[in-house]
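>>> A predicted structure for the sequence below; I have some questions about it.
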Amino acid sequence: MLAPARLTVRRGARIANPRLLSSLASSARMHAPASTRGRIQQLNRYLDTTTTPSRLFSASAAAAVQVKPFVLADIGEGITECEIVKWLVKEGDVIEEFDPVVEVMSDKASVEITSPFSGKIASLAGAAGDMLKVGSVLCSIEVEGGEGEADSAPAAAEPAAPEPAPAPASSSTTPSSTTPSSSSSPSRSSNTEVLATPATRRFAREHDVDLSSITGTGRDGRVTKEDIWKFVSEGPSAPSSAPAQASAPTATSTLTAPAESTTIPLNSTRKAMYRAMSASLQIPHFSYSDVVDVTEIERMRLILASNIPLQYRKTLKPADEATLARQEQWTGAARVDPTRQFGRITLLPLLLKALSLAMSEHPIFTCTLSPPPSAGPATTDPSLVRRPTHDISVALSNPSPAGGLFTPVLRSIDTSSVFDLASRLAHLQSLLPTSGNGAPKFPPEYQGAGTLTLSNIGVIGGRTTHPVVPPTGQLAIGAIGRTRVEPRFVDEARAKRVASGMEEAGAAELKVEPRLVMDVTFSADHRVVEGVELARLVESWKRIVENPARLAA
């Protein structure tokens, strides 16, 4: 007979997980954990060890458990599928509402998805590297208090393993497992009967491999990517009864890589880039290039750089700190987070603000195309969706070894100041090195896509490029080159008249002065944007950049 030394629960308490209920005292002390979930109805003072079974407590039957599917929701404009980067839980884990469940990659950014309810993980829908469509089930979660009618739903979604085909009785020799027989090899449609993840099936399609021709080495006979690589590299083995001359090199031997070559799988970032650029091939591009004089806006930049508001500055003098404290007391203008502070201003926030003013004159560029090219063949008539704010994406290159080009969006540029844009750009730069797999975890404010993108290749040193419109539904993308000095006539109109012979040079000399210029190129989706519309946008933007007084209005 054992007596509880200490009970750690009380009558009526609810137990959701296996937990310590008491310490049992006899010649030795041991712990008695709960073996089920439910509500404590009765506590027994003594435990009889001579009868079996004997219970220290009685628990009411657990509330009906409902298995709820956790569906992958739309996490951004134009996103139709996501790649699983890594699971943050495993089957059997007990989670609470808003706990992170999985990290997925979409639109070249990693996002942690949280659980919508509390419960126990019943099953996971895929492994790292698998692709999941928006609207498909991520995982199944056991939730207490449900009606239980959905318990069997996830089980029905689990594909049944195919029964092995019986060996032909008339044949005394069996062909090699990797070589399909001419009379019994399954057709291409039999791929769906082979156990393999969606990512593996996509990998097989890319290499034109019939999965039914491969014997899987994974769990339950699943075909893995390594099986496909081995099949592609070695080729199908010859039947044992084939004549000796059949071992001559075949066409498949051309796929064998040289001994010194190394196969490097694409990381998640480059896979996303591969998919996005493949979808961009559907877009007919129209490009427009020009040279912009940035002398005046550069002078404005220098003035703004010497007058950065105190709440944005990285370093403050004691007198400035006192001034900021008074401002905060009277106006609430507190200092921004250190990741949003900056010590200098580049041309980019001014160019973004000028582009927003140009978009006001050409409102088609405040629209996105629906459905976007990344959604695949359109099933409905295409339309333009006009946004109430000016949202522009910026292209950022990740300095980490994993690399990657990312296009986070800056929203409401039309109502943002140049200093606020510079602060957000500084914040974006601080996020780039934070991800080990090359995909920064941008906060929700930067996720999604803008109606335009602006890329600054000038920081690398190039003068011009041909930007590619991303398949997110946006209508145009611009690229700005390196700023350089060129001699320009002070009176360019008179220089043109003299050059054309309409006016003599005379006594008045044509003066030349150094000016700062940069090359710009914009590309647009020519299916919905006319060439003249893109040209007018670029010319309006150029006019504002060369005469930036409107930026101060």
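Looks like it arrived, so ask away.
>>> Please make it C-alpha for all contacts and neighbour counts, starting now.
Fine.
>>> how many neighbours does residue 495 have?
Residue 495 has 19 neighbouring residues, counting by other Cα atoms under 10 Å.
>>> what about it, is that helix, strand or coil?
Look at residue 495: counting by DSSP: H, G, I helix; E, B strand; the rest coil, its state is helix.
>>> Please spell out which residues along the longest helix seen in the chain are buried.
When the chain is parsed with DSSP state H, its longest helix is helix 531-546. Buried residues in helix 531-546, defined by neighbour count with 16 or more other Cα atoms under 10 Å: 531, 534-535, 537-538, 540-542, 544-546.
>>> Against which helices or strands is that helix packed?
strand 285-293, helix 295-305, helix 348-361, strand 512-525 (3 or more Cα pairs under 8 Å, 6 or more residues apart in numbering; DSSP states H and E).
>>> what's in contact with that helix?
286, 288, 292-297, 351, 354-355, 357-359, 361-362, 522-524, 550-551 (Cα atoms under 8 Å, 6 or more residues apart in numbering).
>>> hmm, back to that, nearest to residue 141, out of the helices and strands packed on helix 531-546?
strand 512-525 (43.1 Å; Cα to Cα).
>>> packing partners for the host helix or strand of residue 455?
Using DSSP states H and E, the element containing residue 455 is strand 452-456. Where contact means 3+ Cα pairs under 8 Å, 6+ apart, strand 452-456 is packed against strand 392-394, strand 476-480.
>>> Below is an additional structure, to be compared with the one above:
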Amino acid sequence: MTKFTFNMPDIGEGIAEAEIVSWHVKLGDTVEEDQEIVDMMTDKATVPMESPVNGTIVEIAGEEGDMVSIGAMLVVVEVEGEVPDDVIENAESAIHEAEEAIAEAQEIISEPAPPPPAPVPAPTPAPTPVEMKVDTKVLASPAVRKRATDMGIDLAEVKPAEDGRIRHADLDAFLSYNAGSGFTPAGGKRDDEPIKVIGLRKRIAQNMAASKRNIPHFSYVEEVDVTELEEMRADLNANRGAKPKLTMMPLVITAICKLIPQFPMINARYDDEANIVTRHGAVHLGMATQTDGGLMVPVIRDAQSKNLWQLAREIGRLANAARDGSAKSDELSGSTLTLTSLGPLGGVATTPVINRPEVAIIGPNRIIERPMFVPDGKGGERIEKRKLMNISISCDHRVVDGYDAASFIQEFKKLVETPVLLLTD
């Protein structure tokens, strides 16, 4: 029997370490060559690691959420006989590449890569829920006491109907008597549930904290009348043929792209370490997408060069890829401006957090119908039902002035309220 150490390979992207997000094996499991053993997350994507040999897992690097340095031990596999030379050569080559990657990373950061995590410790037993103390002088069965505890009832306040012993019927009478006082609980007691923050959720937490910590945000919100825009969208969908159905998003993106040449400071990235702001000519639009694992931001490349139907198709493709985990690393990075929308849950107004190192994020909100005063064509006004939507923008105040953000949104309002302009050069 031979023990083969599979070290964390260099998976590119200039990284020095990756996070364990999901083990597919445990100690004692038998694995085959090319079998997936663990998912590792970098800053950009989740990468599955495959076993290079057949054998039995006898050691693993750590538990989910732990970081593993490039070149450090990932798993130790006990194999029958000798390990093939080509496997050893590949492993040694991976270690050599990893050492070079770490050396390059150490030129950028002041601290060396952390050592490999210790083996997985034995799981700690879950804490026993603390129950409400009940007056032991009160006569009641264990079942009645448990029910009272779950409902937050102090048995000392319950009057028994007979022989001084509290029964379920006495609890029912107590609840009925107090029903109008707001005493009746909303639901039964639930145990606390500790959840370890790992993987995508950990990345989201780190990115949001860094964004709010480093960027002085300000937000601006304006109301837009989208009645004509919605009518145009309905007409386009009614005559789309085999084209994808248009939502509001392609129309909003088209309006944004038309305005960027006038407001280049909106489509920019700020390297605050080098103190350089890059105003991008192309609009690589990040599209905030909710997935089961958390928020992801796939990127529509060169959005300014796509028509409404191409945008609709790309929005659908990228959203599906983000949700099913098939999005590639380059589809989840490199955005120059981000659009975030909660659709019908969009609320009245939002103050979205900037996707650092970008300098702005735009959020269309929910469309609602309200009566408004509109010109009647005779010099007066009449009341008419209109479709209204608030548009929000958050900006990095180090780069974008309030006047620029307000001017951008006002021009956006003009475009959207005269939607034929979206289809002209």
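Okay, I see it. Only a predicted model underlies this, so the values are computations on that prediction, with no experimental measurement involved.
>>> TM-score of the superposed pair?
For this chain pair, the superposition-based TM-score is 0.63 by TM-score structural alignment, normalised by the length of structure 2; 333 aligned residues with a Cα RMSD of 4.6 Å.
>>> before we move on, back to that, equivalent range in structure 2 for the longest helix of structure 1?
Aligned using TM-score structural alignment, helix 531-546 of structure 1 spans residues 402-417 in structure 2.
>>> mean distance, the matching stretch to its aligned residues in structure 1?
Stretch 402-417 of structure 2, aligned to structure 1 and superposed, deviates on average by 1.8 Å (mean Cα distance after the TM-score superposition for structure 1).
>>> Matching residue 232 of structure 2 against structure 1, which residue comes up?
Checking TM-score structural alignment: residue 232 of structure 2 goes with residue 300.
>>> got it, and residue 289 of structure 2?
So, by TM-score structural alignment, residue 289 of structure 2 is matched to residue 396.
>>> Let me know whether that match touches residue 406 as I believe.
Yes. Judged on Cα atoms under 8 Å, residue 396 of structure 1 makes contact with residue 406 at a distance of 5.2 Å.
>>> the strands in the stretch 301-450 of structure 1, which residues?
Ranges of strands in the stretch 301-450 of structure 1, per DSSP state E, counting those that start in this stretch, are 367-370, 383-386, 392-394, 396-397, 405-406, 409-410.
>>> closest to residue 440 of structure 1 out of those?
Closest approach to residue 440 of structure 1 among the strands of the stretch 301-450 of structure 1 is made by strand 405-406 (8.5 Å; Cα to Cα).
>>> how big's the offset between that closest one and structure 2?
In the superposition against structure 2, strand 405-406 of structure 1 averages 2.2 Å from its aligned positions (mean Cα distance after the TM-score superposition for structure 1).
>>> rewinding a little: now render the helices and strands packed on helix 531-546 of structure 1 as JSON lines, adding mean neighbour count and distance to residue 387 of structure 1.
Putting these into JSON lines (neighbours: other Cα atoms under 10 Å; distance: least, Cα to Cα, whole Å) gives the following:
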{"stretch": "strand 285-293", "mean neighbour count": "18", "distance to residue 387 of structure 1": "23"}
{"stretch": "helix 295-305", "mean neighbour count": "16", "distance to residue 387 of structure 1": "28"}
{"stretch": "helix 348-361", "mean neighbour count": "21", "distance to residue 387 of structure 1": "12"}
{"stretch": "strand 512-525", "mean neighbour count": "20", "distance to residue 387 of structure 1": "18"}
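>>> Reformat these as CSV; add distance to residue 226 of structure 1.
Listed next are those as CSV, based on distance: least, Cα to Cα, whole Å:
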stretch, distance to residue 226 of structure 1
strand 285-293, 38
helix 295-305, 55
helix 348-361, 45
strand 512-525, 39
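>>> between those, which gets nearest to residue 369 of structure 1?
strand 512-525 (9.5 Å).
>>> Can you work out which other helices and strands pack against that closest one?
Using 3+ Cα pairs under 8 Å, 6+ apart: strand 512-525 of structure 1 touches strand 285-293, helix 295-305, strand 476-480, strand 484-489, helix 531-546.
>>> got a list of contacts for that strand?
283-295, 463-469, 475-490, 534, 538.
>>> Would you mind getting the average deviation of it from structure 2?
Mean for strand 512-525 of structure 1 is 1.5 Å (mean Cα distance after the TM-score superposition for structure 1).
>>> Span of stretch 37-56 of structure 2 from start to end?
12 Å (Cα to Cα, to the nearest Å).
>>> What of stretch 210-219 of structure 2?
18 Å.
>>> can you map out the strands along the stretch 1-150 of structure 2?
So, for the stretch 1-150 of structure 2 - with DSSP E, counting those that start in this stretch - the strands run 2-7, 17-23, 30-31, 36-41, 46-50, 55-60, 67-69, 73-79, 139-140.
>>> And the ones you listed: which comes nearest residue 168 of structure 2?
Using Cα to Cα, the strands of the stretch 1-150 of structure 2 put strand 139-140 closest to residue 168 of structure 2, at 9.2 Å.
>>> which bit of structure 1 covers that closest one?
Using TM-score structural alignment, there is no partner range for strand 139-140 of structure 2 in structure 1.
>>> chain center to that strand, what's the gap?
Mean-position distance between strand 139-140 of structure 2 and its chain equals 51 Å (Cα atoms, centre = their mean, to the nearest Å).
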